[in-house]
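Asker: build me a model:
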Amino acid sequence: SVPNARCNPSKYLAEDCGKTAQIALLVAGIVFGAMVTCVTCVVYQLLKRRSASIRTKRSTKRLLSEASCAVPFYSYREIDRATDGFSDAKRLGTGAYGTVYAGRLGDGPLVAVKRIRQRDNDAGLGCVMHEVKLVSCVCHPNLVRLLGCCIEQGHQILVYEFMPNGTLAQHLQRERGPAAMPWTVRLRIAAETAKAIAYLHSEVDPPIYHRDVKSSNILLDHEYNSKVADFGLSRLGKASLGDSSHISTAPQGTPGYVDPQYHQNFHLSDRSDVYSFGVVLVEIITAMKAVDLNRPPSEVNLAQLAVDRIGRGRVDDIVDPYLDPHRDAWTLSSIHKVAELAFRCLAFHSEMRPSMAEVADELDQVQRSGWAPSADDAAFMSTSSSICSSSAASTRGTDRSWGAGRSRTERERAAANSSAVQDQTAKDAAESPVSVHERWFSDRSSPSSNSLLGNRSQH
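Answerer: Below is the predicted model of the structure:
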């Protein structure tokens, strides 16, 4: 057999070639099979994702239909294009639930795009649906309008009307605009905000408790009209149970604004929003932050600071010197009346606080009592609105509180400008049921001394 092998090498060569071809075919088959499997898996995942997206859209539309809320849907591609891929240059701000961007849908006007922070899909959808149902089913000129939503590819996005003049907080902290906001503009914003919250409490059934009333959630349009925003923490109250009605829920909100009684006993009511609005009124008067760790320890919490000063008849100690309260009798008198109202809103016991309807009515009366446009108002209102992108940049780069940095000398100088005006104001104050020039002796209606700094909301 050996000689035959030497004489016929082609036979073995042919056998080797055949085996090689078989191996090559086998490898090719395995590779092809693997490729087919991979493609099949990819297609399956894409179809599954698309099917889930379709089911989510149908489920969302069904929920909205059941709630009688007609809200337009936008595709993720439209939203992504409108915000330049959620560019940082378009970012307006970041909150507890997500980030807000400026955008333009097609050739339409600017809009505010709220991108909900990524979380469990069901939780994210629930968050969106909660806010959509609340905002789309109410109608008030001082509530921000919901223009649409996007629920696609695991993203939950809400589209709101764009507010070119930013937030009240930005103006009070001098983070936006070339000039300080005049008192008459601040008072009008306070009155409009109070009307919007009163509408939620009194004219909606069941009532809506906002739960996060603060100056950064009060948006301003091109004419500085107030628009209350961010209903992410809002809850439906109990209908037609009187002023004592409440719901039991874990305290949530922003430190410095949370109702101390709600913080202690977990009872949320319309008076919880009243307390938060009282803090906003103090911010409007003082231009100080609700919580500022740069202030002395006893003054970190603005509500406590205000109650102490107002209760001891020392309102002038905390008034924003930019307001020049002694310029005329009406300005000084109206500031003191609003300070007195804020004091009552900040009462520890909720039953001692006025309702938001009463607050709105009092602010309207103060506004009408002697207001007349001034040169300062005209100059302020004529200033052009900043572009949203530059506003976002300035907001990120500036974190200063005018109220925290001003000196006692400035306050004393402002307080000593006009003794004649003080006499007139004292006369007006004497006619008030509870004068801010008198010591407040009722411990029962004073805000809690407990710090709210540890009450950071959990989401």
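
Asker: make it CA atoms for all contacts and neighbour counts henceforth
Answerer: Noted.

Asker: okay, buried residues for stretch 259-274 please.
Answerer: For stretch 259-274, burial by neighbour count (16 or more other CA atoms under 10 Å) applies to 259-263, 266-274.

Asker: ok, these vs residue 188, which is closest?
Answerer: The closest of these to residue 188 turns out to be residue 274 (CA to CA; 17.5 Å).

Asker: remind me, longest helix of this protein?
Answerer: What stands out as the longest helix in the chain, according to DSSP state H, is helix 9-66.

Asker: show me where the stretch 151-300 of the chain has its strands.
Answerer: Using DSSP state E, counting those that start in this stretch, the strands of the stretch 151-300 of the chain run over residues 155-161, 208-209, 218-220, 226-228, 235-236, 247-248, 267-268.

Asker: can you put the ones you listed in TSV and add distance to residue 44?
Answerer: Formatted as TSV, these follow (distance: least, CA to CA, whole Å):
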stretch	distance to residue 44
strand 155-161	21
strand 208-209	44
strand 218-220	45
strand 226-228	45
strand 235-236	40
strand 247-248	46
strand 267-268	48
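
Asker: helices of the stretch 101-250 of the chain, start to end?
Answerer: 121-136, 168-172, 183-202 (DSSP state H, counting those that start in this stretch).

Asker: and the strands of the stretch 151-300 of the chain: which comes nearest residue 117?
Answerer: If you check each of the strands of the stretch 151-300 of the chain against residue 117 by CA to CA, strand 155-161 wins as the nearest, at 8.1 Å.

Asker: quick revisit: save the helices of the stretch 101-250 of the chain as CSV, and put in distance to residue 361 too.
Answerer: Compiled in CSV, these are given as follows (distance: least, CA to CA, whole Å):
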stretch, distance to residue 361
helix 121-136, 24
helix 168-172, 21
helix 183-202, 8
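
Asker: to check against the first, give me the structure of this:
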Amino acid sequence: YTQTCFCFCFSSLQLMKEFDYEKLVTATDGFSPSRLIGKGSHGFVYEGLLHEDDKRHRVVAIKTPSLSPSSSSSSLFEKSEQMKKLENEINVLSSLPCSPHVLSFLGHAEKRLMVVEFMPNGTLHQLLHVSTTSPPTWLKRIEIALQIARAVHFLHEQGIIHRDIKSDNILFDSNWEPKLADFGLAAHLADEKRPAPAGTIGYLDPCYTCPENLSTRVDIYSYGVVLLEIVSGRKAIDVTRSPASIVDWAVPLINEGKSGEICGGGGSGVFLGTNLRLLRMAARCVSSDAESRPSAGEITAEIVLCLAGPLTLKSLPLWMSFFRGVVKLKRRRKRLRETLTWPGQTCHVR
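Answerer: Prediction:
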């Protein structure tokens, strides 16, 4: 694993470069609508096809502020804010060592366009709330929760607060491995000037009311909301339900020991205890007492234990079958020994 990670890191570092702006425009067919793969308050994301030196092509994602021309002052201000977010994202990602749990940064063009790895399998939000296919298995859900916890732990070790952790910002690569993305709001804890509170309603820590309150606990709260989403399959905010907030709905049920109502029965018996542990961890993450929230390292360790539990239990039938066979063999040997042994004789059955 160490060797693989080293090679991956080396390759990523080689690709962190400044691209030619016009080549990126060409790579997206002039920002063709047919190449648009994502959009929001952050701007637009396009699928791009880069021509490499050895005549190979590489599919990447190219992020840009909104390209819609407008002369209104409000639109110009919005575009300026998008540019600031994009420049901040470039600065943050370029400062980070590589991680298998964070979207890989490949480079930029004049800090006006950003190039990152292409993630073809959409977002966690789409997987949980939009996809018409079968929901992810309980084991896959735990694995997703673990990978994102590791991403948050990695960022916090680097002194980075993401500030916008949500299911829409968790993307899946071609192997369905989740990665944390969208660092437009990310902040360095070491910076003397703290940014104004920001985030997404439903995921935003209610304790984060002023710049001075910025800490790792802000991300932990948002992660807790995502964890509740993963286990329950319910949206962070759903105005068709009461209460609309997943936190306001789930935490009382967790405190009352009604975890089955949150995860639809909890899946198979193997995962009942695991889901209860995950829900208790989620409740700690979204606690109104910010000081009592666990660190990302604690969360990671707990989920590793949760993941080990089902895997161990899953393999029990095989071991039970093995031991049952051993017991039966010993009984057969004993009966055979009794059958073949005459009074005063000793019979050795191997």
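
Asker: TM-score for these two?
Answerer: Overlay of the two chains. TM-score (TM-score structural alignment, normalised by the length of the second structure): 0.76; 288 aligned residues with a CA RMSD of 2.6 Å.

Asker: out of the strands of the stretch 151-300 of the first structure, which is closest to residue 188 of the first structure?
Answerer: strand 226-228 (8.3 Å).

Asker: residue range for the closest one in the second structure?
Answerer: Strand 226-228 of the first structure corresponds to residues 178-180 in the second structure, going by TM-score structural alignment.

Asker: before we move on, the earlier item: and the longest helix of the first structure, what other elements does it pack with?
Answerer: Packing partners of helix 9-66 of the first structure (3 or more CA pairs under 8 Å, 6 or more residues apart in numbering; DSSP states H and E): helix 121-136, strand 146-152.

Asker: ranking the ones you listed by mean neighbour count, which comes first?
Answerer: Neighbour counts (mean count of other CA atoms under 10 Å) averaged over each of these peak at strand 146-152, with a mean of 21.

Asker: gap between that one and the chain center?
Answerer: Centre-to-centre, strand 146-152 of the first structure and its host chain are 18 Å apart (CA atoms, centre = their mean, to the nearest Å).

Asker: and the equivalent of residue 238 of the second structure over in the first structure, how far is that from residue 284 of the first structure?
Answerer: Residue pairing (TM-score structural alignment): residue 238 of the second structure is matched to residue 292 of the first structure. Look at residue 292 of the first structure and residue 284 of the first structure: by CA to CA, to the nearest Å, they are 15 Å apart.

Asker: try residue 2 of the first structure
Answerer: For residue 2 of the first structure, the distance to residue 284 of the first structure (CA to CA) stands at 109 Å.

Asker: and the two? which has more neighbours close in?
Answerer: Comparing residue 2 of the first structure with residue 284 by other CA atoms under 10 Å, the one with more neighbours is residue 284, at 27 against 7.

Asker: what is the neighbour count of the residue nearest to that one when sequence neighbours are not counted?
Answerer: Distance criterion CA to CA, 6 or more residues apart in numbering; nearest residue to residue 284 of the first structure, sequence neighbours excluded, is residue 186 at 6.3 Å. Residue 186 of the first structure has 18 neighbouring residues, counting by other CA under 10 Å.

Asker: ok and the longest helix of the first structure relative to helix 121-136, angle-wise?
Answerer: 30 degrees (axes from the mean of the first three to the mean of the last three CA atoms, to 10 degrees).

Asker: on that earlier part again, mind putting the helices and strands packed on helix 9-66 of the first structure into CSV with distance to residue 97 of the first structure?
Answerer: Output for those, formatted as CSV (distance: least, CA to CA, whole Å):
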stretch, distance to residue 97 of the first structure
helix 121-136, 9
strand 146-152, 15
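
Asker: quick one: which of these is nearest residue 429 of the first structure?
Answerer: Closest among those, once you apply CA to CA, is helix 121-136, at 40.0 Å.

Asker: and the closest one, what does it pack against?
Answerer: Helix 121-136 of the first structure packs on helix 9-66, strand 146-152, strand 155-161, going by 3+ CA pairs under 8 Å, 6+ apart.

Asker: what is the burial count for the counterpart of residue 98 of the first structure in the second structure?
Answerer: Here residue 98 of the first structure is matched to residue 43 in the second structure, going by TM-score structural alignment. Using other CA under 10 Å, the number of residues around residue 43 of the second structure comes to 19.

Asker: so residue 43 of the second structure touches residue 81, yeah?
Answerer: No. In this structure residue 43 of the second structure lies outside contact range of residue 81 using CA atoms under 8 Å: 10.0 Å.

Asker: hang on, the earlier thing: quick check: the following helix or strand past the longest helix of the first structure aligns to which part of the second structure?
Answerer: Remark: after helix 9-66 of the first structure, the chain's next helix or strand is helix 76-82, criterion DSSP states H and E. Mapping helix 76-82 of the first structure onto the second structure (TM-score structural alignment) gives residues 21-27.

Asker: average distance between that stretch and the first structure?
Answerer: Once superposed with the first structure, the aligned residues differ from stretch 21-27 of the second structure by a mean of 2.1 Å; criterion: mean CA distance after the TM-score superposition for the first structure.

Asker: give the buried residues for that stretch.
Answerer: 21, 23, 24, 27.
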